[in-house]
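**Q** Kindly generate the corresponding structure for this input.
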Amino acid sequence: MRIPADLLAQVVDHALRDAPDECCGVLALRNGEAVAVHELENVRRGPKKLGFEVDGPKLARLLDEIEDAGDELGVIYHSHTVSAPYPSQTDVNFAAGWPGVEWLIIGTKGAASAEQAEVRSYLIDGATVTEVPVETVA
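**A** Okay, the predicted model is just below:
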């Protein structure tokens, strides 16, 4: 996945802003490059609530808007606030419903700034997790 540096900064800022809760959102792609960040509300927020969950009807409307714009859902992103940015078993289970979509995970554990956040992306196919490069472009 290719992503303009300003869009990646927006994703990382979202992760830091929502901490200690996990953030979540999607990236619209055109020709393999991110063209828009769509921040979503994590409805699973609060003390001792790990993970993320989005409002299904809102997500369905957003996916229609992305397709109507001629783009495609290419990346689901979220943050890990207490663990490394590697897909959890919950992530792997959830990914089964989204074949071919990349999973961008922003690690914010111990990060006080965007420079300290760790960003990694994966393709998840069943139990197979493959890291893919995040290529930033100007």
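
**Q** Please make it C-alpha for all contacts and neighbour counts, starting now.
**A** Noted.

**Q** Buried residues in stretch 125-138, which are they?
**A** 125, 131 (16 or more other Cα atoms under 10 Å).

**Q** what's in contact with that stretch?
**A** 1-5, 8, 87, 92-93, 95-96, 99-100, 120-124 (Cα atoms under 8 Å, 6 or more residues apart in numbering).

**Q** which residues of the chain fall in strands?
**A** For the chain, applying DSSP state E gives strands covering 2-4, 24-30, 33-40, 72-80, 102-107, 118-125, 128-132, 135-137.

**Q** Next, the second sequence, to be compared with the first:
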Amino acid sequence: MLLLKQDDYNVMLKHCIEELPNEACGLIAGTIQGDTKTVKKVYLLTNLDASKEHFSMDPKEQLAAMKDARANDLVLLGNFHSHPESPSRPSEEDKRLAYDSSSEYLILSLMDRANPVLKAFHIDKDKAVSINEIKVI
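**A** Here you go, the predicted structure:
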């Protein structure tokens, strides 16, 4: 299970809306206790592709986020990105680019702007996808 504070969800949602019509992206860091991952910090990154169909995170921003997470005794839990015009499910490109099977892959669909949908996914080394439970607290 992934626990996400309402304030952190709001930060992610705002970032994704502000980046429209393009995809937005970022990293999440926190703690792991047993099967529960708790998000403690959200890093908003730049989509260098500036595209509504795919994203590339800025490597300098990624490195800064990793350093900040380590400095705060947090572990990188995964990443998030938005789907401005499609459902909250990994695309073929998302699956192909999912290199870390221990990461959470969050996708925020803005297809229905009035009803955004955030889902967390596990993508294994064989690119099989399963949905992880996410609880906004």
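
**Q** one step back: now the buried members of the contacts of stretch 125-138 of structure 1.
**A** 1, 2, 3, 8, 87, 92, 95, 120, 121, 122, 123, 124.

**Q** so what corresponds to residue 77 of structure 2 in structure 1?
**A** When structure 1 is aligned by TM-score structural alignment, residue 77 of structure 2 is paired with residue 74.

**Q** My guess is its match contacts residue 29. True?
**A** Yes. Between residue 74 of structure 1 and residue 29 a contact is recorded at 5.5 Å, counting by Cα atoms under 8 Å.

**Q** Setting aside sequence neighbours, what's the nearest residue to residue 21 of structure 2?
**A** Counting by Cα to Cα, 6 or more residues apart in numbering, residue 52 is the residue found nearest to residue 21 of structure 2 once chain neighbours are left out, at 5.9 Å.

**Q** if I look at the most centrally placed residue in structure 1, how far off is residue 1 of structure 1?
**A** By Cα atoms, centre = their mean, structure 1 has its centre lying nearest to residue 77, at 0.3 Å. In this view, residue 77 of structure 1 and residue 1 of structure 1 are 12 Å apart by Cα to Cα, to the nearest Å.

**Q** which residues does residue 4 of structure 2 contact?
**A** 38, 39, 40, 134, 135, 136, 137.

**Q** ok, the second one touching residue 2?
**A** Yes. Residue 39 of structure 2 sits in contact with residue 2 when judged by Cα under 8 Å, with a separation of 7.4 Å.

**Q** Residue 82 of structure 1 and residue 19 of structure 1, how far apart?
**A** Residue 82 of structure 1 is 10 Å from residue 19 of structure 1, by Cα to Cα.

**Q** My error: substitute residue 103 of structure 1 in the last question.
**A** Counting by Cα to Cα, the gap from residue 103 of structure 1 to residue 19 of structure 1 is 19 Å.

**Q** Same question for residue 78 of structure 1.
**A** 11 Å.
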